[in-house]
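In: Requesting a structural model of the entry that follows:
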Amino acid sequence: MFGLILQSTTYKDIITRPIILNAVVKELNSPRKVQVSPAVPAKYEVDALGQQIQTSPAREAVYKMMPSAYRNQGLDAKTIASMISISNQTNSQVFSVNVKSRDAKMSQDVANVIANVFKTKISSIMAVSNVSIVSKATKNTVPVSPNVKLITLAGFVLGVVTAFGWGLIKDLTDRTVKDLTFLTEELNLTNLGIINYIGKIPDLKEVLAEEGQQKQTSESRSNRRI
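Out: Below is the predicted model of the structure:
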């Protein structure tokens, strides 16, 4: 998040234009200079005569070019435009640019690059020079979405409502007879008797096969006795 001191809310629209976002994409995809070792000042000692003698020379900082971390992230002007949102307080010349993405570090870098590019280019676009960055963007380590608690609560409520509705529909559409009085009193039918539960009735072929097997068993036993 960063703030810019503005004279008009028109500047807010300029940030989402290709003239700014294309430059942001180019800078994010460009190689970056990384410091390998810091600069070291020269060291001096004083000899017996009181003269200052250099004991070790100064060394400049060493840098190397590193490829951009976002080169293969598919960042373009349209993607970045969908990631940013701009807000400002009423009667205030300062507005904030928030960047939302799946990577907190990426959001921070994109916001800071937008601030620097806007500050550099706005002077040539609007012929003004009083734009300044109030604060640099910082990454938010707490995810802003998805809201796990809200989704869990919504899922629970939806599950309860769905289960209740399904049970109500099943009950209203159930046409099975559950009480004998419904047949005699509601439908005026005569009760001829109650048939208890009957288990599985064996097939005729199974009965004949079982009787044949028993007959063969009894005949074999009779032959053994003789």
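In: okay, CA-based contacts and neighbour counts for the rest of this
Out: Will do.
In: how about residue 75, secondary structure?
Out: Taking DSSP: H, G, I helix; E, B strand; the rest coil as the rule, one finds residue 75 in the coil state.
In: Let's see this one next, to set against the first:
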Amino acid sequence: MSAEQQNNEEVTIDLRRLFILIRKHIISILIWMIGLGLIAYGVSEYVLVPKYTASTQLLVNRKTADANQAYANQQADINAVTTYKDIITSNVILKGASKYLANPVTLVKKATPAKKAVYKTNDDGTRALVKKAVNAKPAVYKRESKSYSISPSELASAVSVTTTTSSQVFTLSATAETPAKAQAIANAVAKEFKEQIPKIMDVNNVTIVAEAPKGTKSFPNVKMITAVGVLAGLVISLLIIIIKDLSDTTVREDSFMTNELGLTNLGEIASITMPKDWTFTAKTAEKRGSSRRRV
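Out: Reported below is the predicted structural model:
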């Protein structure tokens, strides 16, 4: 037998043995897979702190009536997206966003100062009202969301920007512990960036295309972690079974004795199954001995 044929035979025998082991220990394998799968599901669902991500889209676009100038502006805006990506995560923007998140209010109507009534004096000396007095009115503010105390450094780790090649639109994403907090962070950073970019670059070409909705769960991925747990159960159970089988020194085949140890096979002793109610006693031995003597 050639070495290649011997190797193929060994591989075939090993695979057959592995299949036998799997079939023999199928219950144990299933217990390991289901057990680790349930543990992974429990950890991902009830132990790990969930994270939620909300995203808003911003457009970089300068409006112009000249077609030639419009194309040039479009190319300039595409090139500026990379710069804006760095600016939006800078400390200048994040500081303003952090301040806004601490008190997220927007001015709806400015305060009106009080004004005195205006009179004029007639020829006969009487006074006539020209303009009525106006009472002072406070400014009207609108609260956008719940207040959050978040430092600029925390915002830097929570915010990420994604750009697409040759696109004037880029996506700002924020990750937080609750859907509402992720939404508030994304909208606050986008709002602050839109307000500050004219002062920083002397251009006003940023538009918020879509405000961020409430965040969706981004971590943990329960299905994936559960699948990993099931796979880990399969691998661990197979390793335990294989290691246990390799450490077993029981001789299973005659070929091992003859081929590996060089011993001569003198024969085989068959296994005899006795009835359950059969018992060996002295009388039984005596009867068998007498029957042999008669013969």
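In: Give me the residue at the spatial middle of structure 2.
Out: residue 219 (3.4 Å; C-alpha atoms, centre = their mean).
In: How much space separates that one from residue 92 of structure 2?
Out: Applying C-alpha to C-alpha, to the nearest Å, the value for residue 219 of structure 2 to residue 92 of structure 2 is 29 Å.
In: Equivalent analysis for residue 6 of structure 2, please.
Out: Distance from residue 6 of structure 2 to residue 92 of structure 2, by C-alpha to C-alpha: 73 Å.
In: ok, which stretches of structure 2 are strands?
Out: With DSSP state E as the criterion, structure 2 has strands at 51-60, 105-109, 118-121, 127-131, 140-143, 159-163, 169-176, 206-210, 216-219.
In: Name the single longest helix found in structure 1.
Out: helix 148-172 (DSSP state H).
In: Which positions in structure 2 sit opposite it in the alignment?
Out: With TM-score structural alignment applied, helix 148-172 of structure 1 matches the range 222-246 in structure 2.
In: Just the buried positions in that stretch, please.
Out: Within stretch 222-246 of structure 2, the residues that count as buried by 16 or more other C-alpha atoms under 10 Å are 225-234, 237-238, 241-242.
In: picking that back up, pipe the strands of structure 2 into a markdown table and attach distance to residue 258 of structure 2 per row.
Out: Below are these laid out as a markdown table (distance: least, C-alpha to C-alpha, whole Å):
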| stretch | distance to residue 258 of structure 2 |
| --- | --- |
| strand 51-60 | 64 |
| strand 105-109 | 90 |
| strand 118-121 | 125 |
| strand 127-131 | 123 |
| strand 140-143 | 89 |
| strand 159-163 | 69 |
| strand 169-176 | 68 |
| strand 206-210 | 80 |
| strand 216-219 | 60 |
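In: of all those strands, which lies closest to residue 13 of structure 2?
Out: Residue 13 of structure 2 lies closest, by C-alpha to C-alpha, to one member of these: strand 216-219, at 45.2 Å.
In: contacting residues around that closest one?
Out: Contacts to strand 216-219 of structure 2, defined as C-alpha atoms under 8 Å, 6 or more residues apart in numbering, come from residues 50, 51, 52, 53, 54, 179.
In: Name the nearest residue to the third one, sequence neighbours excluded.
Out: Yep, that's residue 52 of structure 2 we're talking about. Leaving aside its sequence neighbours, residue 52 of structure 2 sits nearest to residue 217 (C-alpha to C-alpha, 6 or more residues apart in numbering; 4.3 Å).
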